[in-house]
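Colleague: sequence and predicted structure are below.
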Amino acid sequence: MRIFHLLSAIALLGGVATSPLSASEPIKHRFLCCDYASGKVSIVNTEGVEEWRIEAKNPQDCWMLPNGNILFAHRTGAKEVTLGKEVVWEYTAPEGVEVHSAQPLPDGNVLVVECGTKRLVEVDRSGKIAREVPLVSGPKVGTHGQFRGARKLANGNYVVTYMTDRKVAEVDPSGKVVREQTVPGYPHEIVPIRGGNWLVTCGDGHQVVEMNAKGDIVWNLHENDLPDNPLRLMAGLQRLPNGNLLLCNYLGHGHIGKNPHLYEVTTDKQLVWSYADHGLFKTINQVHVLDAAVLAKPWEVER
């Protein structure tokens, strides 16, 4: 069942509702997404139809690159593929390691965070490690629970989500922590935004928070702030140019088939769009919006 929802009256089945602001301009999104449980990376058009997909084991991060190729992280590494599904770049992590994040960088390298080896690596176009940054997680944290999202900053540092440790941190290229903040849940994504604040999805904490440099929560979205649309495990996140947040509502842990996969929420906590197709997807955990008005170089996108 496919559902699009604009907050004008009620959700419509199998179609697009009219916008509360303009009946002639309903919100529609074309997007790239990961489905962790179904094991695929997909492109979905503005009518909610899957137009492209590739199989991947437990994909967790995905990007459309300026050349039109798709970069994604999967359980044991990362790949760049053409829309013809030709692999043009690949990194395979050491045995026993889990990979849950990959970010394309302006110099052509790809940032990968590894659970198990506890490190960030920048991998060059030949698939070799160009830089390694050590990370420290709690001594009793198992491989699967160590890290999720990680991003490189313009200043050369990195931000990392320490999932089981319930914290997010900025580290320099030597691995030294220069900023660290605890969060109300198990963080899955951290998005640095203009002004130095961080947007963090808090996993099974069922909320999204914006934190300033002092660690104060200056904005949050709680589990039941969207009437009849509860926040489940909050995973991926993209901040759109208009300030709205596109949120991945991961439906694992007992919620498959029960709620929308994606929510678009305004800063005053109004739901203006949602997406669900439970026949097509089980657990969308990351999204990259491909709208013409949103497309930019990946390292310029707030996600």
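Modeller: Structure received.
Colleague: drop to CA atoms for contacts and neighbour counts, all remaining ones
Modeller: Noted.
Colleague: any idea how far Tyr36 is from the closest residue to Val136 other than its chain neighbours?
Modeller: Closest residue to Val136 apart from its sequence neighbours, by C-alpha to C-alpha, 6 or more residues apart in numbering: Lys118 at 6.6 Å. Plainly put, Lys118 is 22 Å away from Tyr36 if you go by C-alpha to C-alpha, to the nearest Å.
Colleague: between those two, which one's more packed in?
Modeller: Tyr36 (24 against 18; other C-alpha atoms under 10 Å).
Colleague: how many neighbouring residues does Gly215 have?
Modeller: 15.
Colleague: how about the contacts made by it?
Modeller: Gly215 makes contact with Gln181, Thr182 under the criterion C-alpha atoms under 8 Å, 6 or more residues apart in numbering.
Colleague: adding another structure so you can compare the two:
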Amino acid sequence: MTARRTAPLVAAAALLLAACTGPAAGSAKPPPAPTTVRPASPTSVATAAPAPTAGAPGSAFPAVAAGHPPGELAPGSNPAVLPGPVVIADRDNNRLVVVSPHGQVLWQWPQPGDLAPGQTFQVPDDVFVTPDGKDVVATEEDVFAITEIDVATRKIVWRYGTPGHHGSGPDQLWNPDDAIMLPDRSVVAADIKNCRLVDLSAASTSPLWTLGTVGRCHHAPPTRFGSPNGVFPLPDGNFLVTEINGDWVDEIDRHGHVLWATHPPAVAYPSDAHQYKPGQYVIADYSDPGQALIFDASGKTIWRWNPSSAPGRLTHPSLAIGLPNGDIMLNDDSNHRVIVIDPNTNTIVWQYGHTGQPGSRTGYLNHPDGLDPLPPFSLADTVGVTAPPTPGRW
């Protein structure tokens, strides 16, 4: 989700970063002063009543097609808290995985034969479903590419960026993040180390529009952005932008007009702010220990999750989003899990992945770095599930 990797950068990277004002683009900042806001109750996986059998009449989650093996969730997980399956960017396993609320793996990509000769798919750090639900768009941040995959054919249908080669010219990106297809089928993304926002199209090798200035990496929107690592569409057509340098979240329109800008309170490394509900926003703090919090446009804290010990302690979480029922779903990257938190009871109510244990077998993840709940159409049909309507999100 952010420019946050430990692999050495090429020498050219150092030259560009040195030119930036403020902290180095994508670099971690010193931790904030300790916060006294804590969950109101002990954090643990909630003990819930057994969910209805998959596919039973009145189920709040999708039926799983025949042939899918039993799922694997953390004990006490309640599948009913999810509106349907979720697609996960399983970064260090170099794969995308669709998981049902019961923990069944419904779809994985790539499999043998999915990639054409010469194609690669490496370290996906984000994945989002397209508006028509037929494709997914994945960001390969550390190889400087954005890739669109047709779910039915399992083939790459579009790619922007030259894998393995960064830059700011035509068909070039430098650590792109959070690529999301808009209704007009253009793809908006944060181009972190180029310190710009881009809107891309399959019809052009150059962005349709850009905001920000390459090599000017500090907060002065819309002409400059402090290493932006997220740009998410809002219901009114505006965008929510997260800037690493200086700890900023901004609302801007498509022309770059800034409606407001604020500091998410007591956050060391802001990552991927989303709208939680009108006037409220949820963000992850990519730190150890990490945090998830809800705040408003004035920077006031509404809710915070930041336990300092297991099982609730987060380790480099990079994305938190609100679910239709008000729960918070997030990927806890370095704990190798995806979890759902109930902010009313301050408990973990669903978990896929084994805390602190990376792996590739069913029930395991290895640095999951992105997620998106599936809409109640398209992908759900393609991978063999039937999802109920999901009021409030799609």
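Modeller: That came through, no problem. It should be emphasised that the depicted structure is a prediction, and the values quoted were computed from it without experimental measurement.
Colleague: got a TM-score for the two of them?
Modeller: Scored against TM-score structural alignment, normalised by the length of the first structure, the superposed chains reach a TM-score of 0.78; 275 aligned residues with a C-alpha RMSD of 3.1 Å.
Colleague: and the gap between the aligned partner of the residue nearest to Val136 of the first structure in the second structure and Ser227 of the second structure?
Modeller: The alignment partner of Lys118 of the first structure in the second structure, by TM-score structural alignment, is Cys195. Per C-alpha to C-alpha, Cys195 of the second structure is found 5 Å from Ser227 of the second structure.
Colleague: and if you look at Thr130 of the second structure?
Modeller: Taking C-alpha to C-alpha, one finds Thr130 of the second structure at 25 Å from Ser227 of the second structure.
Colleague: Provide the aligned range in the first structure for stretch 321-329 of the second structure.
Modeller: Going by TM-score structural alignment, stretch 321-329 of the second structure sits over residues 238-246 in the first structure.
Colleague: tell me which residues are up against that stretch.
Modeller: 191, 237, 247, 262-267, 287-289, 294, 301-303.
Colleague: please enumerate the strands of the stretch 201-350 of the second structure.
Modeller: Here the stretch 201-350 of the second structure has its strands, by DSSP state E, counting those that start in this stretch, at 209-212, 228-233, 239-243, 248-252, 258-262, 270-277, 280-285, 291-295, 301-305, 317-322, 328-332, 337-342, 347-352.
Colleague: what of the stretch 51-200 of the second structure?
Modeller: Using DSSP E, counting those that start in this stretch, strands in the stretch 51-200 of the second structure cover 63-64, 86-90, 95-99, 105-109, 126-129, 135-140, 145-150, 155-160, 176-181, 187-191, 196-200.
Colleague: okay, the fifth one sits on what stretch of the first structure?
Modeller: Read that as strand 126-129 of the second structure. Under TM-score structural alignment, the match for strand 126-129 of the second structure is residues 61-64.
Colleague: mean deviation, the matching stretch versus the second structure?
Modeller: The superposed stretch 61-64 of the first structure is, by mean C-alpha distance after the TM-score superposition for the first structure, a mean 1.6 Å from where its aligned residues fall in the second structure.
Colleague: what comes up buried for that stretch?
Modeller: Asp61, Cys62, Trp63, Met64 (16 or more other C-alpha atoms under 10 Å).
Colleague: roughly how far apart are the residue most central in space within the first structure and Arg166 of the first structure?
Modeller: Nearest to the mean C-alpha position of the first structure, by C-alpha atoms, centre = their mean, lies Gly236 at 2.6 Å. As for Gly236 of the first structure, its distance to Arg166 of the first structure is 16 Å (criterion: C-alpha to C-alpha).
Colleague: if we can go back for a sec, right, and the residue nearest to the centre of the first structure touches Leu262 too?
Modeller: No. With contact defined as C-alpha atoms under 8 Å, Gly236 of the first structure does not count as touching Leu262 (9.6 Å).
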